[in-house]
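Visitor: Predicted model follows, preceded by the sequence.
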Amino acid sequence: MQQREAYTAGSDLNALLGRGSEFEGKLAFEGKVRIDGTFTGEISTNDTLHIGEGAKVSAEISCGTVVVEGEVNGNIKATSAVELHRPAKVRGDITAPSLMVEKGVIFEGRSKMESLEASNVVTLRAAADED
């Protein structure tokens, strides 16, 4: 929990959609972004997205790491990790190599723990011995 508090209080954010703010559209960014307001649309990055407590996000999300404390309606794909912290509410499917769900979180959907690169894996079979 201490790590989450340090990140939340950190000043290394590139952008912030504050409480009371509303945005609709496509959000693509580099670095860390925090949403505390309302967002509808599509979010994509290789970096970190933090959805704060009280935030309401209706979007298809594709990020490196996603930390959720607010409400998300939509699918989440992460190349690194997804963390769901109380009092998060997530309605949608999650695909990530690492998924952490804190007690008290509401999650309605399916989870698939694999890296996005796993879909590109080719299975090789050993050739039969030619004696």
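Guide: Arrived safely.

Visitor: Every contact and neighbour count from this point should use C-alpha atoms.
Guide: OK.

Visitor: my guess is E102 meets R86, correct?
Guide: Yes. With contact defined as CA atoms under 8 Å, E102 reaches R86; the gap is 6.1 Å.

Visitor: Use this one as the comparison:
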Amino acid sequence: MSNELMAAKLANKRNKSSAEQTIPTLIGKDCVIHGNINHAYAIRVEGTLMGDVVEAGSLIIGESGVINGNVKAKTVIIFGHINGDVSATDSIEIKNSGKVSGKLSTQILAVERGAVYDGKIVMGHVSMDSE
């Protein structure tokens, strides 16, 4: 096999794996999932997740979205409801329609007027491994 062909195959493999990592996950409004989500690039929840988000890049919970479980992600934006602990290595935003019950751990926290929060807040460095 020629070096050019090998290089082309390697480049194609790299492009495919990076493209697979950028496909977002959508949980639709009428969808109910029982179980955990592991290692997702980006997630938007408009339905219900009965389980944990173990690790994600970005997570958006839409106004109709509900998570009954714990969340670990890089960034979390909440328009809907989370019943569980939320840990974000970068930031957490609770929008005016958002409701959260549980512990928040993050470096940056933004809570809009009208948002509802009940729990404990821990500010500072957060890693995906921390509990």
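Guide: Perfect, I can see it now. Keep in mind that what you see is a predicted model, and the values were worked out from it rather than measured.

Visitor: Now the TM-score, please.
Guide: Put the two chains on top of each other and the TM-score (TM-score structural alignment, normalised by the length of structure 1) is 0.77; 108 aligned residues with a CA RMSD of 1.9 Å.

Visitor: thinking again about what came up before, E102 and R86 of structure 1: which has the busier surroundings?
Guide: Neighbour tally, E102 of structure 1 and R86, criterion other CA atoms under 10 Å: the higher count belongs to R86, 16 against 12.

Visitor: got the contact list for the residue nearest in space to the middle of structure 1?
Guide: In structure 1, the residue lying closest to the centroid (CA atoms, centre = their mean) is V66, at 2.8 Å. Counting by CA atoms under 8 Å, 6 or more residues apart in numbering, V66 of structure 1 touches 48-51, 78, 81-83.

Visitor: Now do the equivalent of V90 of structure 1 over in structure 2: how many residues are near it, please.
Guide: The alignment partner of V90 of structure 1 in structure 2, by TM-score structural alignment, is V100. By other CA under 10 Å, the residues close to V100 of structure 2 number 23.

Visitor: With I92 of structure 2 instead?
Guide: Other residues close to I92 of structure 2 by other CA under 10 Å number 24.

Visitor: looking at this, it is in a helix?
Guide: No. Going by DSSP: H, G, I helix; E, B strand; the rest coil, the assignment for I92 of structure 2 is strand, not a helix.

Visitor: Next up, the contacts around it.
Guide: 75-78, 106, 108-110.

Visitor: Kindly recompute the last result at 7 Å.
Guide: 75-77, 106, 108-110 (CA atoms under 7 Å, 6 or more residues apart in numbering).

Visitor: can you give me the helices for structure 2?
Guide: Here structure 2 has its helices, by DSSP state H, at 3-21.

Visitor: just the strands in it please.
Guide: Listed in chain order, the strands of structure 2 (DSSP state E) span 25-27, 32-34, 40-45, 48-50, 53-61, 66-68, 71-78, 81-83, 86-94, 99-101, 104-106, 108-111, 116-118, 121-123.

Visitor: Ok, which of the ones you listed comes nearest M6 of structure 2?
Guide: Smallest distance to M6 of structure 2 across these (CA to CA): 28.7 Å, for strand 40-45.

Visitor: and that closest one, how far from structure 1 on average?
Guide: Its aligned residues in structure 1 lie a mean 1.3 Å from strand 40-45 of structure 2 after superposition (mean CA distance after the TM-score superposition for structure 1).

Visitor: Now do that strand: which range of structure 1 does it align onto?
Guide: Against structure 1, strand 40-45 of structure 2 falls on residues 30-35 (TM-score structural alignment).

Visitor: Quick one: distance of stretch 46-65 of structure 1 to the chain centre.
Guide: Its chain's C-alpha centre and that of stretch 46-65 of structure 1 lie 5 Å apart, by CA atoms, centre = their mean, to the nearest Å.
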